[in-house]
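Trainee: okay, predicted coordinates and the sequence, questions at the end:
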Amino acid sequence: MSDEPTYTEKGKPFERDTNYIQDRVTARPGTSADPYVGSVDVETWPVEPGRYRLAAAKACPWANRAIIVRELLGLQDVLSMGLAGPTHDADSWTFDLDPGGVDPVLGYERLQQAYFARDPDYPRGITVPAMVDVPTKAVVTNDFPQITHDLFFEWREHHREGAPDLWPADVRDEMEEVMRRVFTEVNNGVYRCGFAGSQDAYQEAYDRLWTAMDWLEERLTDRRYLMGSAITEADVRLFTTLARFDAVYHGHFKCNRNKLTEMPALWGYARDLFQTPGFGETIDFEQIKAHYYVVHTDINPTGIVPAGPDPAVWLTSHDREKLG
């Protein structure tokens, strides 16, 4: 099973399976470097440069978060990354972008092999991102929000000089609330629209999504980033959905009240991030479109991938420097 949802049972709203492998890679066994957390009640693995491989895919918004955070923090030399191709079958993401279709570090054709190396009877979806232990070639965790959290707090000794503070203490409480709303109403909200099992479920999802999008438009009118004048984890989490909005979610998921390009603050904000090192270079619009329009056969049975929109618009001036 891949991590992509299938069409929701008729008459029901879409619900995402969020049951992930909860092991963590931490700086000290049994504890978290995050002052909000302290002791940890799940199995922990030690931070070791070169030991782990981040299995990801540029097509996937959840994996795209981890790719961006790895870039922002400068972890490329201590955490290798393997990229799966944009399309997959019902069983697994595959490493078809690599020569011979095999990940050069893990020696796997399919990410499923890393999950089965941990549990031969692994029963859930084969998801990206996933942290894989290179010595055993087994998945450590696929808990995507925890992965980016730990890349910041637990891998700090290996961050590049001048790496951004993605979890600033002075706005932490509010940021947690913002991220929660962004996830439920926007990141997952577009899927709730696209995979609704009835007209009523779709309408409810659509209304919730656009209530949140209007809230974000207002919030970003007079501040450069979600939490003020500096980029945080909250911006990473929102950006991966915005980058896919006009190319995929507007039409494919029927989130079509208007385009992102028609919302001045959100569109300027999205371009601002896209043009920031660590963001735009992680976006591959051809892979993104291929993933959604080819894999989601229930929604797009023809498999035709749209030619547009023109990605050059992402490089146009945004004029948001004046906000801080």
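Mentor: Cool, got the structure.

Trainee: every contact and neighbour count from this point should use C-alpha atoms.
Mentor: Fine.

Trainee: helices along the stretch 151-300 of the chain, start to end?
Mentor: Ranges of helices within the stretch 151-300 of the chain are 172-181, 189-194, 199-219, 233-244, 264-274, 285-295, based on DSSP state H, counting those that start in this stretch.

Trainee: which stretch among those is buried most, on average?
Mentor: Among the helices of the stretch 151-300 of the chain, judged by mean count of other Cα atoms under 10 Å, the one packed with the most neighbours on average is helix 189-194 (a mean of 25).

Trainee: not counting sequence-adjacent ones, nearest residue to Ser198?
Mentor: Closest residue to Ser198 apart from its sequence neighbours, by Cα to Cα, 6 or more residues apart in numbering: Gly11 at 4.5 Å.

Trainee: the one you found contacts Phe195, doesn't it?
Mentor: No - checked against Cα atoms under 8 Å, the pair Gly11 and Phe195 is beyond contact range at 10.9 Å.

Trainee: how far away is the nearest residue to Leu72 once chain neighbours are set aside from Arg320?
Mentor: Sequence neighbours aside, Gly278 is the residue nearest to Leu72 in space, at 5.3 Å (criterion: Cα to Cα, 6+ apart). Applying Cα to Cα, to the nearest Å, the value for Gly278 to Arg320 is 18 Å.

Trainee: dropping in the other structure now:
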Amino acid sequence: MGLLVDGKWQDKWYDTDSSGGKFERSESKFRNWITADGSAGPSGEDGFAAESGRYHLYVSYACPWAHRALIFRSLKGLTDHIGLSVVHPEMLGDGWTFDTDYDGATGDRLFDLPFARDIYTRANPTFTGRVTVPILWDKQRETIVNNESAEIIRMLNSAFNDITGNTDDYWPQELRDAIAPVNDRIYDTLNNGVYKSGFATSQKAYDEAVHPLFDTLDWLEDRLSRNRYLMGDQITEADWRLFTTLVRFDKVYHTHFKCNRARITDYPNLWAYTRELYQWDGVAETVNFDHIVHHYYYSHDNINPNRIIPINPDPDFNAPHGRG
């Protein structure tokens, strides 16, 4: 994964030498919000009103952050209202591309551009930063609304309710204070913890990441022995943010990122919970294991230089979950 510097592409990996071998994720740069009436959200400026057909989502099936947005687009009945382009699973020297020689890769359905970086420079010709997905594009204002998945899913959760009539709420007001620390722990030690483990370039950095990761999996296993979902009987955004890591864990993170003390299938409650969420209406169709496995093992030549795709375990995500 490279980056743009003043609008010019540079094929540079993250600098782990200056961080003692630690992988440090860059912050997202576009932080506007779609709202029902176009008023400003928690950050950014106003002028991004919820309208059918106005917005377009760029994703990778392989990326867990983009997967969050895909899930909410499906859960909230937005597939007919927000367009979709899917990048190629191989992310090499040019970063995410819109090549179409892989099943499921759609190309750029808006502009027919070759690279995801071209979407960034279309929004800002002098953009500096990493070129990441998801990207939420506004066709009316010809710019990126937001490229932070945690914020995109909250927009999709409520901004379009009057258009779709879908009022399912995955970020209920009465649970927000309780959701926040759960999200924080899961993000730091698990969602991002798999990357901090896998991309570590020193033993110390790896040890500092992988042990808290499994402490969190143990904590989640215990929590789910007493609750159907992370916050009790009601499913929330915390569950979907967790799911996109769990569904990838045994196929890629366990081996490729050296998170191999245990698999998700070794945790009875976590494994049943993962199956339940996978079987939720509209979710399985957002999961593309071919893109997931191919992307990780093929793209990260600093970890897998020969690009050998392993046979991998084949857990049955459609097996009965028994969780009510």
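Mentor: Right, received. Where do you want to start? This is a predicted model, so every value here is computed, not measured.

Trainee: quick one on the thing from earlier: more neighbours, Gly11 and Phe195 of the first structure?
Mentor: More crowded of Gly11 of the first structure and Phe195, by other Cα atoms under 10 Å: Phe195, with 27 against 13.

Trainee: quick one: residues contacting the more buried one.
Mentor: 5-8, 13-14, 202, 253 (Cα atoms under 8 Å, 6 or more residues apart in numbering).

Trainee: could you measure from the aligned partner of Phe245 of the first structure in the second structure over to Trp33 of the second structure?
Mentor: Aligned counterpart of Phe245 of the first structure in the second structure: Phe249 (TM-score structural alignment). From Phe249 of the second structure across to Trp33 of the second structure, the span is 31 Å (Cα to Cα).

Trainee: got it, and Phe23 of the second structure?
Mentor: 28 Å.

Trainee: more neighbours, the two?
Mentor: Trp33 (28 against 23).

Trainee: residue in the first structure paired with the more buried one?
Mentor: Using TM-score structural alignment, Trp33 of the second structure lines up with Arg24 in the first structure.

Trainee: name the nearest residue to its match, ignoring sequence neighbours.
Mentor: Thr44 (4.8 Å).

Trainee: can you pull the contacts of that neighbour?
Mentor: Contacts of Thr44 of the first structure (Cα under 8 Å, 6+ apart): 23-26, 29-30.

Trainee: equivalent analysis for Glu24 of the second structure, please.
Mentor: If a contact means Cα under 8 Å, 6+ apart, then Glu24 of the second structure has 14, 16, 196 as its contacts.

Trainee: please apply the same query to Thr241 of the first structure.
Mentor: Contacts of Thr241 of the first structure (Cα under 8 Å, 6+ apart): 61, 186-187.

Trainee: which parts of the first structure are strands?
Mentor: 24-26, 44-46, 52-56, 80-83, 130-133, 138-141 (DSSP state E).

Trainee: residue in the second structure paired with Val134 of the first structure?
Mentor: So Val134 of the first structure corresponds to Lys139, using TM-score structural alignment.

Trainee: for its match, list the residues it contacts.
Mentor: Contacts of Lys139 of the second structure (Cα under 8 Å, 6+ apart): 54-56.

Trainee: most neighbours of all those, which one?
Mentor: Most surrounded of the contacts of Lys139 of the second structure: other Cα under 10 Å gives Tyr55, at 23 neighbours.

Trainee: in the first structure, what sits opposite it in the alignment?
Mentor: Alignment note (TM-score structural alignment): Tyr55 of the second structure maps to Tyr52 of the first structure.

Trainee: how close does the spatially closest residue to its match that is not a sequence neighbour get to Phe153 of the first structure?
Mentor: Leaving aside its chain neighbours, Tyr52 of the first structure sits nearest to Asp133 (4.8 Å; criterion: Cα to Cα, 6+ apart). Distance of Asp133 of the first structure to Phe153 of the first structure, given as Cα to Cα: 19 Å.

Trainee: go on, Val294 of the first structure?
Mentor: From Val294 of the first structure across to Phe153 of the first structure, the span is 37 Å (Cα to Cα).

Trainee: please apply the same query to Gln76 of the first structure.
Mentor: Taking Cα to Cα, one finds Gln76 of the first structure at 16 Å from Phe153 of the first structure.

Trainee: ok, Tyr20 of the first structure next?
Mentor: Distance from Tyr20 of the first structure to Phe153 of the first structure, counting by Cα to Cα: 20 Å.

Trainee: what do you get for Asp310 of the first structure?
Mentor: 37 Å.

Trainee: more crowded one of the two?
Mentor: Phe153 (19 against 9).

Trainee: alignment lookup: the more buried one to the second structure.
Mentor: Counting by TM-score structural alignment, Phe153 of the first structure lines up with Ser158 in the second structure.

Trainee: is it correct that its match is in contact with Thr167?
Mentor: Yes - Ser158 of the second structure is within contact range of Thr167, at 7.2 Å (criterion: Cα under 8 Å).

Trainee: closest to Met1 of the first structure out of the contacts of Thr241 of the first structure?
Mentor: Pro61 (18.0 Å; Cα to Cα).

Trainee: the closest one maps to what in the second structure?
Mentor: Aligned against the second structure by TM-score structural alignment, Pro61 of the first structure finds its counterpart in Pro64.

Trainee: in the first structure, what residues pair with stretch 295-308 of the second structure?
Mentor: By TM-score structural alignment, stretch 295-308 of the second structure lines up with residues 291-304 in the first structure.

Trainee: tell me where the stretch 1-150 of the first structure has helices.
Mentor: Counting by DSSP H, counting those that start in this stretch, the stretch 1-150 of the first structure has helices at residues 61-73, 112-118, 144-153.

Trainee: just name the most buried of those helices.
Mentor: helix 61-73 (a mean of 24).

Trainee: Asp119 of the first structure: how many residues sit nearby?
Mentor: Per other Cα under 10 Å, the neighbour tally for Asp119 of the first structure reads 12.

Trainee: which position in the second structure aligns with it?
Mentor: Using TM-score structural alignment, Asp119 of the first structure lines up with Asn124 in the second structure.

Trainee: over to Asp235 of the first structure?
Mentor: Counting by TM-score structural alignment, the partner of Asp235 of the first structure is Asp239.

Trainee: any idea how far that match lies from Pro125 of the second structure?
Mentor: When Asp239 of the second structure is compared with Pro125 of the second structure (using Cα to Cα), they lie 37 Å apart.
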